[in-house]
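Enquirer: this one's sequence-less:
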């Protein structure tokens, strides 16, 4: 492991106003939150992680959730100040906060910017009121666009999410919606196909035949439209679901995809540091109680085997347009890339035009990107 390489910090805020029916993230609805207790606990867990990653620089901070835009800006400021005191920040440190576009949260944007956040990721999710309601979103389109306008005034870098492949979506409707979205002028967009996740309300509706997604052929067409329109607008695909102007990629997420070290704090947060996997307790109250008692909310702390590291890096790295480099793969996992692969499957998929396997490493072709999960199942040794 390269101890000179900067690290990333993920901060999980688990609370939401409502639970969206498609969401399987660790998010919870609570009538009230003790802001000071949560600030103190997050700072305590941050100190715990910093003690185990000494002497590193900090490349990025990402406030995710849940809905971190429900956090008091003073808490965000305290975490940023503490993190950059524990680890010297890189000159170009990226600090991202996820936000939902309700008017209450949008009013906090100035406070987040003053705290040090320089990049906002906004959960618009759809540009249609009926679909926003069906997705269980607590905002309407007017609120979403107003929040986007406020965000672009306060932050130098703004991204937003849209979910496509929604029930009833056609090539024409998605082309119109995405064309409108690209006209908003942001430098980054995350565009996700709707998937049915186990344990969600959508999963229950789907099982009963009460929720029908577009068929496989339509889904493939929508993916192609997404890639073509974003490229034409100057935001090419750099990861299967992420699109950015050159130089505006999410530097924090690239740490995940290139299997760098990152600390994760807050309920349910995962971390990867020097070959060790960490995971926090998911239930907010259980996490808070353990932090108060022990200084951390750790649920699992496991040294990963070489094979486990290799598998994780395959899963993460193949999603990138640039793929997986041979030198970095061996440096991060301790295994040669070829030894982690079923080379017969790699050769077959390369012949089919889904993969490129060359001196630089392994990467998906444009045809392979929509079926990344199927490819991974084939090639893992």
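Expert: Noted; the coordinates are in hand. A quick note: this is a predicted structure, and the numbers were derived from the prediction, not measured.
Enquirer: C-alpha only now, for contacts and for neighbours.
Expert: Noted.
Enquirer: Can you list the buried residues in stretch 306-321?
Expert: 306, 309-311, 313-321 (16 or more other CA atoms under 10 Å).
Enquirer: Now secondary structure and distance to residue 99 too, for those residues, in a markdown table please.
Expert: Converted to a markdown table, the buried residues of stretch 306-321 look like this (DSSP: H, G, I helix; E, B strand; the rest coil; distance: CA to CA, whole Å):
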| residue | secondary structure | distance to residue 99 |
| --- | --- | --- |
| 306 | helix | 37 |
| 309 | helix | 32 |
| 310 | helix | 33 |
| 311 | helix | 32 |
| 313 | helix | 29 |
| 314 | helix | 30 |
| 315 | helix | 27 |
| 316 | helix | 24 |
| 317 | helix | 26 |
| 318 | coil | 28 |
| 319 | coil | 24 |
| 320 | strand | 25 |
| 321 | coil | 27 |
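Enquirer: Closest to residue 79 out of these?
Expert: residue 316 (27.4 Å; CA to CA).
Enquirer: Nearest spatial neighbour of the closest one, chain-adjacent residues omitted?
Expert: residue 257 (4.7 Å; CA to CA, 6 or more residues apart in numbering).
Enquirer: In terms of helices and strands, where is the spatially most central residue of the chain?
Expert: The centre of the chain sits closest to residue 253, judged by CA atoms, centre = their mean, with a distance of 6.3 Å. For residue 253, the host element (DSSP states H and E) is helix 251-257.
Enquirer: Point out the other helices and strands that that helix packs with.
Expert: Here helix 251-257 touches strand 7-13, strand 58-65, helix 306-317, going by 3 or more CA pairs under 8 Å, 6 or more residues apart in numbering; DSSP states H and E.
Enquirer: also this one, for the comparison:
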């Protein structure tokens, strides 16, 4: 991947509106070996687009987005899914090289890939590193074979731990995901599982509460009374355990569900939460692009086959491209930014939304211990992050 001189990067940095929050590239691989019962992402078990044709279409769509964004310094490229670790290293390398040719993806850029820890996929890990991937995010999800089966995962705990060990030896940065608030899970069980996970030397953990998403297999089970997740109060206790264990181990929460050692935060996801720009390519991908001072929301066709057909015909698979009004952009920024422990720069929010938040309202929320203000930033306190939806309702009311 070609290096870019710092003075050259500065020349093409773009306007302040374009650079605030950063710029990243997202590539969606929608295919999986099986559909997990909790997953509501755009993923498909049937692969109806061949890998070479898929990579060609991704590159063509990225080229279209380059026309929209103009020259930008891209500090991250993220392969998500679906299961992008089903791609061959050759296809991944082609896409990375293409992105580096379209934008200024410097040598220090973060190039992340999501992977599942099955033996089929971990066979590719060294090839991904050779292609340019420098950060791996493993979907471990649980350190219990019974719970892995419940979650519909195809790997065992032994396979997961072997994958973590291999990834640690190959990539300079790794992360892995765990899902908690599983049925009948106790705080003590979760504490022990989390401590075990941290012992495997990950520098980043994504820890998600199990939620029942519309349209999933778990929603059908829940509707029948066959699936009983913890109550809201019990889930809150598990969340508190998460914060305590991770903070003690030196992995504080930098976002509601994400924990990292200082400096190991996921730069790509920070682009989202800091309300930066990102080009989203692939079926069902979303993007936010600043163009001529306007915030543009993009969305692509979800069906892989139709998306590929549209790209072949139009050069892109967009089904939606619309300007985000200033008040909506401000709301989006607040909804994303309050998830971060660093909070939201109030001046930028006020500029986007075109108005200030009522001072009396802010003072009351501060008195209630839900927010704090310092150095021009508004931050949700740990207590505030536990009731984030309610807090946002108070902040964004007209």
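Expert: Now that the structure is in, tell me what you want to look at. The structure presented is a predicted model; accordingly, all values stated were derived computationally and were not measured.
Enquirer: before we move on, the earlier item: nearest to residue 21 of the first structure, out of the helices and strands packed on helix 251-257 of the first structure?
Expert: strand 58-65 (15.4 Å).
Enquirer: average distance between the closest one and the second structure?
Expert: The superposed strand 58-65 of the first structure is, by mean CA distance after the TM-score superposition for the first structure, a mean 0.4 Å from where its aligned residues fall in the second structure.
Enquirer: can you tell me what part of the second structure that strand aligns to?
Expert: On the basis of TM-score structural alignment, strand 58-65 of the first structure is assigned to residues 74-81 in the second structure.
Enquirer: which residue ranges form the helices in the stretch 101-250 of the first structure?
Expert: 103-106, 109-115, 129-134, 141-154, 171-182, 201-207, 216-232 (DSSP state H, counting those that start in this stretch).
Enquirer: Now mean neighbour count too, for these, in TSV please.
Expert: Below are the helices of the stretch 101-250 of the first structure laid out as TSV (neighbours: other CA atoms under 10 Å):
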stretch	mean neighbour count
helix 103-106	16
helix 109-115	20
helix 129-134	15
helix 141-154	18
helix 171-182	15
helix 201-207	16
helix 216-232	16
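Enquirer: Out of those helices, flag the one nearest residue 88 of the first structure.
Expert: helix 109-115 (17.1 Å).
Enquirer: Comparing that closest one with the second structure, how large is the average distance?
Expert: Compared with the second structure, helix 109-115 of the first structure is 0.5 Å away on average (mean CA distance after the TM-score superposition for the first structure).
Enquirer: What is the distance between that helix and the centre of its chain?
Expert: With CA atoms, centre = their mean, to the nearest Å as the basis, helix 109-115 of the first structure stands 21 Å off its chain's centre.
Enquirer: against the second structure, where does stretch 94-113 of the first structure fall?
Expert: The aligned range for stretch 94-113 of the first structure is 110-129, by TM-score structural alignment.
Enquirer: And the contacts of that stretch?
Expert: 75-81, 83-86, 88-90, 92-93, 132-140, 154-156, 159-160, 163-164, 167, 170-171, 267-268 (CA atoms under 8 Å, 6 or more residues apart in numbering).
Enquirer: How far away from the center of its chain is it?
Expert: Worked out by CA atoms, centre = their mean, stretch 110-129 of the second structure lies 17 Å from the chain centre.
Enquirer: go on, stretch 322-334 of the first structure?
Expert: 21 Å.
Enquirer: same question, stretch 108-128 of the second structure
Expert: The answer for stretch 108-128 of the second structure is 16 Å, by CA atoms, centre = their mean.
Enquirer: what's the answer for stretch 291-299 of the second structure, then?
Expert: 20 Å.
Enquirer: contacts for it?
Expert: Applying CA under 8 Å, 6+ apart, the set of residues contacting stretch 291-299 of the second structure is 17-18, 68-69, 280, 284-290, 318-325, 329.
Enquirer: And for residue 308 of the second structure, the neighbour number?
Expert: By the measure other CA atoms under 10 Å, the count of residues near residue 308 of the second structure is 25.
Enquirer: who's in contact with it?
Expert: 49, 54, 57, 317.
Enquirer: same check, this time on residue 212 of the second structure
Expert: Going by CA under 8 Å, 6+ apart, the list of residues near residue 212 of the second structure reads 38, 218-219, 222.
Enquirer: Can you say which of the contacts of stretch 110-129 of the second structure are buried?
Expert: 75-81, 83-86, 88-89, 92-93, 132-140, 155-156, 159-160, 163-164, 167, 170-171, 267-268.
Enquirer: What residues in the first structure pair up with stretch 165-185 of the second structure?
Expert: Counting by TM-score structural alignment, stretch 165-185 of the second structure pairs with residues 149-169 of the first structure.
Enquirer: The corresponding residue of the first structure for residue 376 of the second structure - nearest residue in space that isn't next to it in sequence?
Expert: Correspondence of residue 376 of the second structure to the first structure, assessed by TM-score structural alignment: residue 360. Leaving aside its sequence neighbours, residue 360 of the first structure sits nearest to residue 325 (CA to CA, 6+ apart; 5.7 Å).
Enquirer: so stretch 52-64 of the second structure aligns onto which residues of the first structure?
Expert: Going by TM-score structural alignment: stretch 52-64 of the second structure matches residues 36-48.
Enquirer: Doesn't residue 288 of the second structure belong to a strand?
Expert: Yes. When DSSP: H, G, I helix; E, B strand; the rest coil is applied, residue 288 of the second structure is found to be in a strand.
Enquirer: now for it: what does it line up with in the first structure?
Expert: Per TM-score structural alignment, residue 288 of the second structure is aligned with residue 272.
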